[in-house]
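>>> Requesting a structural model of the entry that follows:
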Amino acid sequence: MLLNQLFAIALLIAVSAFFSLAEISLAASRKIKLRQLADEGREPAARVLALQQNPGHFFTVVQIALNAIAILGGIVGEQALSPQVADLLRPLYDGVHLDTIGFLIAFGFVTSLFVLFADVMPKRIAMVRPEAVAMAVVQPIQLCMWLFAPLVWMFDGIADRLLRFFKLPSARPEDITAGDIVAMADAGAQAGVLLRQEQQLISNVFELDTRIVPSAMTARDSIVFLTLAESEESIRNKIAASPHGKFPVCKDAIDNVIGYVDWKDILPRILDGQPLSLRNAPIVRNVLVLPDSLSLFEALERFRDAKEDFALVVNEYALVVGLLTLQDVMSTVMGELVSPFQEDMIVRRDDNSWLIDGATPIEDVMAALDIAQFEGFDNYETIAGFLMYTLRKVPRRTDSVNYGGYTFEVVDIDNYRIDQVLVTRDGSGEG
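Alright, predicted model coming up:
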């Protein structure tokens, strides 16, 4: 008799373990992985996907089974073990509380068996390989759903009405955000599935939608432009001193832009000995103009639509504030892979100090120093802007700001423009 009851307890534990495996594996299975397996012709993967689309009946079956088994296990365990435990304790204690003590010990023992073998271990197994486990149990689960269909229909109907009455959601949103993809890439890099460079590349792609054009453009003061009245000697000197691919062409000043010239049009004239006058020679092309409020992703779309890779950036007053190229945008995504010989704007001197160009985008500084957010970062685009915003004045050499465990000190100024910033780790920052 006792052996039969012990066998019944073991059987209940095994059935409960099966439903625990099914519950966790279905919830933890990744849809992307399941779709790949289904595309390879694995029918169980397609069944699991279908079950994930409408999991309500499945979870109802699981809860009915687990609760029924838990109650039944308690009844069988109490009947099987309580008298046996009481008999074992009788030589030591034969008082009025003997049956109660026997029941508590039997209850604790049976509960421990269920917790360990029907809950903890199955769920851990299911979390390790959820897709494989889900595909293994999906057909028996679908059979159980068919057998328990009347009970499922009843309980689901009651649950749906209660959810509607309390105005609670009954379905989980399946939208995947950019943050979800970046998080998955980061997890893949930590697991060794992705290289760290690949993970950084994915993060940078989504960063295009949050960074605006001024964070990647060449500032107004650094633009090399040509004028219509410029002499041929001056044009040659500018091209020799600044070997860019394209040069804006203006009437007289940078804000009076009429187009741009490409070195591919200038070089044949130099080789043929032809004059380089921009006023007479029809080599000036129309220039793409972008507002400074665009994100880099929007700028990339404008480049694609205009079939251009060069644009001037203007502010709300139609004043030129910078120059943006397709290479600037791609450098944001790929970094040094696009321009491996470009001078670094952030130079690490040692473990606790960095020399940073004042025009460095604030996002790049945040990444280099591992600072989650700068105070008021919506009001500026560069590390120089951060210092001016924080100091509330045009900084002078040796002016400094403590923030986030770092000291930011102005070490070089060029005509009111912050040229170089020395950053040192001090552990006494704020924010």
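>>> only C-alpha atoms for contact and neighbour calcs from this point on.
Noted.
>>> Find the residue at the geometric middle of this protein.
Of all residues in the chain, the one closest to the mean position by C-alpha atoms, centre = their mean is Val182, 2.3 Å from it.
>>> please give me the structure for this one as well, since I'd like to look at both together:
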Amino acid sequence: MNLFQHLSLLALLVLAAGFLSLTEISLAGARKIKLKLLAEAGDERALKVMQLQAQSAEFFAASQIGLNTVAILGGILGEGALRPYFTAWLSFFYSGPGIDTIAFALSFLFVTILFILFSDLMPKRLAMIAPERIAVAMIGPVQIFIRLCRPFSWALNLVANLLFRLFGVETTREDRITFDEISAIVEAGAQAGVLQKQEQHFIENVFELESRGVSSAMTMRDNVVFFNLDETEDGIRKKIANYPLSKFPVCDGVIDRVIGYVDTRDILVRLLNKQSVFQLNESSIRTALIVPDALTLSELLDRFRATKETFAVVINEYALVVGVITLSDIMLTVMGNWGGALDEDKQVMQRDDGSWLVDGSTPASDMKRMLDLKALPEEENYETAAGFMMYMLRKVPKPTDSVEYEGMRFEVVDVDHYRIDQLLVKRVPSDPSQL
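The predicted structure follows:
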């Protein structure tokens, strides 16, 4: 064969190796979510790609057979075909005893660079740009190639599986998607401008409903406004005027004896119908949903959906009321402060000197996000910033008590009846002289 024929055959081998590299990376990198979307749009090739991913051992065996065979043939062909031409070219400059060795090295280097550039580097970079689109486009030729290599790939996989069993290696791919992976995707979308920052918070907060307890969003016991069963007309009027709430628990003397609750809309209807507004009886008191404080916000949302209620009284293991919570409280947990950042909610405020004032009732997850902390110690043991301090201090808090964590000092600023109202958080300088 002449030089043109040798180069043409070498080019075909390079293209064959490039095709195998392109398909190998695209099939490995194609994401199932995008493939499912393509399949739902009517592209049957996407289903074939997903089936091949589920049984990928046969394809990878065939791919390696093809790549190694082509690489060996390319090396043999390239070295044998190009060395005489490199020898003739070198003879114009050098005619010593090592001319054949130099020609061999140059032909080997030329063929190696050719395969690396056009059969490995460029195809793989192209495959990483759009793996799903390339995998779908190439699935037909890939299936034909797999059939051709099936006897050899079956034998290779048999040996490989025996070795995996011998060394106890698990070969089953785990496709479970975790919250951290979804959060990373959402964050990447926000950084790319696909999602707004507020939308990123919404999505993350929705997933946090599964881990956050009801106590992180409820109105605490000390702040619950309730009607006594024998509440006077004047007392009911003042509470409705002073506390713009839509629902008030009704209790028999003390908050732990909950009878039910009153919806102020019922009172408005009575007022419009010119009926007695302030009679607390069976007709005006609704049955309250009682839930344990061990529930997560996601579980409470299911309870609200099942009972068609939007108000619940939260009790602890001793049947004592620890707070009340509404559907609106859960929605506010998801939305945060609508239209603004979390620090505008006055729960976490950054001061001019770089320190933060944190309300004790701030959910621990919100405080962690605002302070840019990756994690808090033993987060399952508390729900709020105050709970974090109580857990870290291991004692009843008092003003000026402080703890240090991850280069930050958390100091108790205000305490009301053993309850932490506010924290001061500031970074600890690495240089002690700056303290």
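>>> Provide the TM-score value for the superposition.
Superposed pair, TM-score by TM-score structural alignment, normalised by the length of structure 1: 0.90. Supporting alignment: 427 aligned residues with a C-alpha RMSD of 2.7 Å.
>>> quick revisit: just checking, the residue nearest to the centre of structure 1 touches Asn204?
No. With contact defined as C-alpha atoms under 8 Å, Val182 of structure 1 does not reach Asn204; the gap is 9.4 Å.
>>> The residue nearest to the centre of structure 1 and Ser29 of structure 1, how far apart?
Going from Val182 of structure 1 to Ser29 of structure 1 by C-alpha to C-alpha, to the nearest Å gives 19 Å.
>>> what's the longest helix in structure 1?
What stands out as the longest helix in structure 1, according to DSSP state H, is helix 56-89.
>>> Would you mark the buried spots in that helix?
Buried residues in helix 56-89 of structure 1, defined by neighbour count with 16 or more other C-alpha atoms under 10 Å: 57-62, 65-66, 69-70, 73-74, 76-78, 80-83, 85-87.
>>> what's that helix packed up against?
Judged by 3 or more C-alpha pairs under 8 Å, 6 or more residues apart in numbering; DSSP states H and E, helix 56-89 of structure 1 is in contact with helix 2-28, helix 98-115, helix 130-147, helix 149-165.
>>> for the shortest one, packing partners?
Read it as helix 149-165 of structure 1. By 3+ C-alpha pairs under 8 Å, 6+ apart, helix 149-165 of structure 1 packs against helix 56-89.
>>> mean offset of the helix it packs on relative to structure 2 (after superposition)
Following the fit onto structure 2, the mean deviation recorded for helix 56-89 of structure 1 is 2.1 Å by mean C-alpha distance after the TM-score superposition for structure 1.
>>> Report the angle between that helix and helix 98-115.
If you take axes from the mean of the first three to the mean of the last three C-alpha atoms, to 10 degrees, helix 56-89 of structure 1 sits at 140 degrees to helix 98-115.
>>> Figure out how far helix 56-89 of structure 1 is from the centre of its chain.
On the basis of C-alpha atoms, centre = their mean, to the nearest Å, helix 56-89 of structure 1 is displaced by 44 Å from the centre of the chain it belongs to.
>>> Just the helices from the stretch 151-300 of structure 2, written as ranges.
For the stretch 151-300 of structure 2, the helices defined by DSSP state H, counting those that start in this stretch occupy 179-191, 197-208, 233-242, 264-272, 297-307.
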